[in-house]
Each structure stands twice: as C-alpha cells, then as structure tokens.
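Student: 3D, please:
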Amino acid sequence: MLHDVKLALQFLTRLPIRTGDPAGMAAIARAAWAFPLAGLVVATAAGLTFLLADRIGLPPVLAAILALAASMVLTGALHEDGLADVFDALGGHAGRARALEIMRDSRIGTYGTLALLVTLALRAGALATLATPGCVALALLGAACLSRAAMAVTMALQHPARPDGLGAAAGRVTPARATLAIALASLCLVAAAGPAPALSTLAAAAGMLAIAMHWTHRRLGGFTGDTLGATQQLVETTCLLAAVAGQHMG
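Tutor: As a prediction, this is how the structure comes out:
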C-alpha cells in the first residue's frame, strides 16, 4: 500500500519520489485508489500557503491566487495542461482523429486559454469568498481528494481513447480500486465539511463527472491523460463552488 501511495505521488506531483516499479506506467492503474491521498498532499500545501498569505496581511483574493500557484508548482500544472489541451481539441467541431491529434500539440489555442482563465478565476474567486484560512483549507481538502478520485472512476468506467499514450499505458482501473478511491475521498470530505455539506458536494461532483465522461466518450470514445487532467480540474472547480454555495446557505 505504501508503494502505491508513492506511485500516486510520483504520477500526480513533482515531488522527487522514485519507486523503480518494474511494471512502469501499468502500475498507475493499481495505485489509482491512492490518488485522493496525493490530493491531500497538494491541498495541504495550498492551504498552508493561504494561511501564510493571510498571516502577513494579504487580502483573500491574493491569498487565493498564491494558494493555487502553490498547488500548480507542486503538480507541475499537470492537470491545467490537460484541461487546456482537451478544450482546444473539443471546443470546435474537429472529428475524433483530428481532436486526438490536437491534444498531442504542445501549443495552446483560444479554447484552451479561455478554459484556463475561467476555471482559475472561479477557483480563486471561490477561495477568496470562503476567506478564512480554516474554511479555505477544508474546501481545498475536499475538492483535491474528490477530484482525484474522479480520475480513478473515469479510468474504471472508460476505455483508453487510443492504443498509445498515457491512457493506454496506464490501463483501466478495477472497480474495487475505484470504489476505494471514492471511499477515501468521501471520508476526507465528511471530515472536512460534515455529513450534509459533504453530500451536496458529492452530488455536484458526480454531476460534473457524468458530464465530463459523456462529453469525452461521445467525442473521443474514451479517456486519455489529458481528459483525466481536465476531469480533475472541472470536478475540483465544481467542489469549490459547492463549498461557497453551502457556506452561503448555511
């Protein structure tokens, strides 16, 4: 289990972790249950950054931007890159083959730029609205864990969209490991927000995951490394917005 946690951290962050697993990328599917734990590490770094910014007197919006910057440094903006690639590929009317080709292009286009701007603005705005370091840390914890569990669920329910690339190399996740990922993320969410808010956030995240999976299945026929990153970003943004809505209603 510890080896799987190391694999998840190696795959989803820039932390200098070496596992030397002989299975290579194929081991990622085995370690998918630990994806939420990698999210926990990223959320901790972002939450501490927000706390530090708040302590030195920065306003919530600047603290929120710095918290997101910390998370991107820790992950190497891996998921943001996937989001931009997916929106560039699927934002227009390109067919499946052309869309997969666009996703391999390292350049960023209009759709990808707009997707990054909108999601970053929504995430920063949500954190700034939550304002207090405690509320921000709890929201980040739930969103980071649940959005990475969504990646495991996608890998369990969809086939790789092409015979090569990260999706094909990693393979499909077993239902048991995907269920464990959701259970871990749900426990973190309940611990962070409480049962009632956690239930509404889970519902919102499930809705966004369903939309993302339907969209990528219809246009691509399955998942790629980029669609996993895009799914993480969309679900995380949804969770943070749900946290703001829950605070307002509460």
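
Student: switch to C-alpha atoms for all contacts and neighbour counts from now on
Tutor: Will do.

Student: The residue lying closest to Arg162 once chain neighbours are set aside sits in which helix or strand?
Tutor: Nearest residue to Arg162 in three dimensions, chain neighbours excluded: Ala168, at 6.7 Å (Cα to Cα, 6 or more residues apart in numbering). Ala168 is part of helix 165-170 when elements are defined by DSSP states H and E.

Student: can you count the residues close to the residue nearest to Arg162?
Tutor: Close neighbours of Ala168, defined as other Cα atoms under 10 Å, add up to 18.

Student: List the contacts of it.
Tutor: By Cα atoms under 8 Å, 6 or more residues apart in numbering, the contact set of Ala168 is 160-162, 224.

Student: I'd say Ala181 and Thr154 touch.
Tutor: No. Contact criterion Cα atoms under 8 Å: Ala181 and Thr154 do not qualify, at 11.5 Å.

Student: So for these two, which sits in the more crowded spot?
Tutor: The neighbour comparison of Ala181 against Thr154 (other Cα under 10 Å) goes to Ala181, with 27 against 24.

Student: The structure of the following sequence is requested for comparison with the preceding one:
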Amino acid sequence: MKDALAQFGLAIQFLTRIPLPFDPGYTPERMARSPAYYPLVGALIGGICAGVFWVAALGLPAFVSVVMALAAGLLLTGAFHEDGLADTFDGIGGGQTKESALTIMKDSRIGTYGTAALAIILLLKASALTSMTGSLVVAALVAGHALSRLSAVMVIVTSRYVRDEGTGKPVATGLSSGGVAVALLTGALIVALWPLFQPLPAVLYGLGGLITGHVLMRLVFEPKLGGYTGDALGAVQQVSESGFYLGLLIWL
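Tutor: As a prediction, the model looks like this:
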C-alpha cells in the first residue's frame, strides 16, 4: 500500500503542478511503475475542471464556463500535454527524417505546425463541450481526462521509447502486468460508473471517438519515429480526449 501511494504521488508530480502534502519518496523503480495511476490522476484533474465549470455555470454563459474549465486544466498540468502536442506536430511536420524530427521536438520554441495543432485542439474541445448539456460536460470532463491518460499508457505498453533520454524516459520501462491491470481497471471503473449519471450509449460513442483519436495520432508519429517520445504521449492524450468529446457529440 505504501509503494502504491508513492507511485500515485509520483504520477501526480509528473503530470501536474498540484502540490503534495507528503514526499512520495522518489526511486527510479517507483517512477517507472507510476503510469499505472495516470488514469486516476486524470480523473482527479477532470474532477477539478468539472468543478470549475459547474461553479462558473451558475452565473456565466456556457462557453465562458467551458473556457474557464479548460484554463483550469492548463493551470493544473502546466500545459504539459499541450506542449507535447505542439512539439510533436512541429517535429513531424518540419522534420524530413527521424533524427531531424527528434531534434525539432526538443526545441523549446513553437512553430507553425505546433501553433496550428494547439489552436485546433483547444477550439475543438471548447466547441464540443459548449454543445453539451451542463451535466454531460461534468461527466465528459472527468471521463475524458481519465480515459485519455489510459490511452497514453497504452502507447507505453505497446510501443517503444525512441530517445536515450528525455521527459518520457523515467516512465518508459518498468510498468508490470499488474500496473497495466490497475490502469485498465481504473478506466473500466470510469465506464462502469457512467450509467449512474448519463446514458450508457453515450460513453460507448465517446470511447469510439477516443480510440479513433488514439489510432490516428499514432499513425502521425510512429511511421516516422519508429516509436514514441514523451511529447508524443502528450499528443496522444490530447487527441484522445478531443476524440472522446467528439464521440459524445455524435451520440447527441
């Protein structure tokens, strides 16, 4: 239990800017196993964003409330995943070879491809969420953040890390079958709880959109890179989350 709590704490520290009231006790082994708790951290982030939306919607228009919820997510994570999305599109769009793509992705500056991708993804999320009822937005934010981080974990499990070092290196190895089971069970619990708040078909459509986003994003970077980077994980999370919201819209 102590080791699991430490891994959860490290996952929070890695994915967010949320301060912890305790020192999780970093070790390379614990860090490598921490992706098991990424979906749970995602649910935490989504829950806070949903709370911001709900409070804002008491007195503000839906679009403004959605923007405030998205801004809360950016603050909570330090735009960690959005930065990965932008870097991935800059690298894949501007790099002619694997090596040049990886070099561009390490550049802290944002280029045309990254700017366009970031603008499109934020607009997609904002417009999709604004088109939903308030109660569906709350459910969508919690499930979308959790399940999209499970989507990123599936990349870690099924692909290979292509850098010798980098943001994703500490979590690229060490995720055991038990850790994968924890991540999958967290995602399954999110889906199982969904019918308590919204119709079951909605989340199935959302999952279809999420899986589509997952596959399409991997088709963008894996052929050129031959695997993934930490930036690519952020891109998968962002596109999967957006795909989940778009799937819900198709259901509507």
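
Student: From Phe50 of the first structure, how far out is the residue nearest to Arg162 of the first structure?
Tutor: Distance, Ala168 of the first structure to Phe50 of the first structure, using Cα to Cα, to the nearest Å: 37 Å.

Student: swap in Cys135 of the first structure?
Tutor: Cys135 of the first structure is 11 Å from Phe50 of the first structure, where distance means Cα to Cα.

Student: More neighbours: which of these two?
Tutor: Phe50 (30 against 19).

Student: what about that one, which helix or strand?
Tutor: Phe50 of the first structure belongs to helix 35-55 when assigned by DSSP H and E.

Student: export the contacts of Ala168 of the first structure to CSV and tack on distance to Ala206 of the first structure?
Tutor: Formatted as CSV, the contacts of Ala168 of the first structure follow (distance: Cα to Cα, whole Å):
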residue, distance to Ala206 of the first structure
Pro160, 21
Ala161, 22
Arg162, 25
Thr224, 20
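
Student: will you turn these into JSON lines that also has distance to Cys188 of the first structure and neighbour count?
Tutor: Putting these into JSON lines (distance: Cα to Cα, whole Å; neighbours: other Cα atoms under 10 Å) gives the following:
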{"residue": "Pro160", "distance to Cys188 of the first structure": "29", "neighbour count": "23"}
{"residue": "Ala161", "distance to Cys188 of the first structure": "31", "neighbour count": "21"}
{"residue": "Arg162", "distance to Cys188 of the first structure": "34", "neighbour count": "16"}
{"residue": "Thr224", "distance to Cys188 of the first structure": "27", "neighbour count": "29"}
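
Student: List just the nearest of those residues to Leu141 of the first structure.
Tutor: For the contacts of Ala168 of the first structure, the minimum distance to Leu141 of the first structure (Cα to Cα) is 25.3 Å, reached by Thr224.

Student: Who's the closest spatial neighbour of the alignment partner in the second structure of that closest one, skipping the chain neighbours?
Tutor: Alignment note (TM-score structural alignment): Thr224 of the first structure maps to Thr229 of the second structure. Closest residue to Thr229 of the second structure apart from its sequence neighbours, by Cα to Cα, 6+ apart: Tyr161 at 5.7 Å.

Student: any idea how far the one you found lies from Leu233 of the second structure?
Tutor: Look at Tyr161 of the second structure and Leu233 of the second structure: by Cα to Cα, they are 10 Å apart.

Student: With Thr103 of the second structure instead?
Tutor: 17 Å.

Student: Neighbour count: those two, which is higher?
Tutor: Leu233 (24 against 12).

Student: Now for the more buried one: which residues touch it?
Tutor: Here Leu233 of the second structure is in contact with 81, 84, 152, 155 (Cα under 8 Å, 6+ apart).

Student: circling back: so what's the match of Thr224 of the first structure up against?
Tutor: By Cα under 8 Å, 6+ apart, the contact list for Thr229 of the second structure reads 161-163, 166-168.
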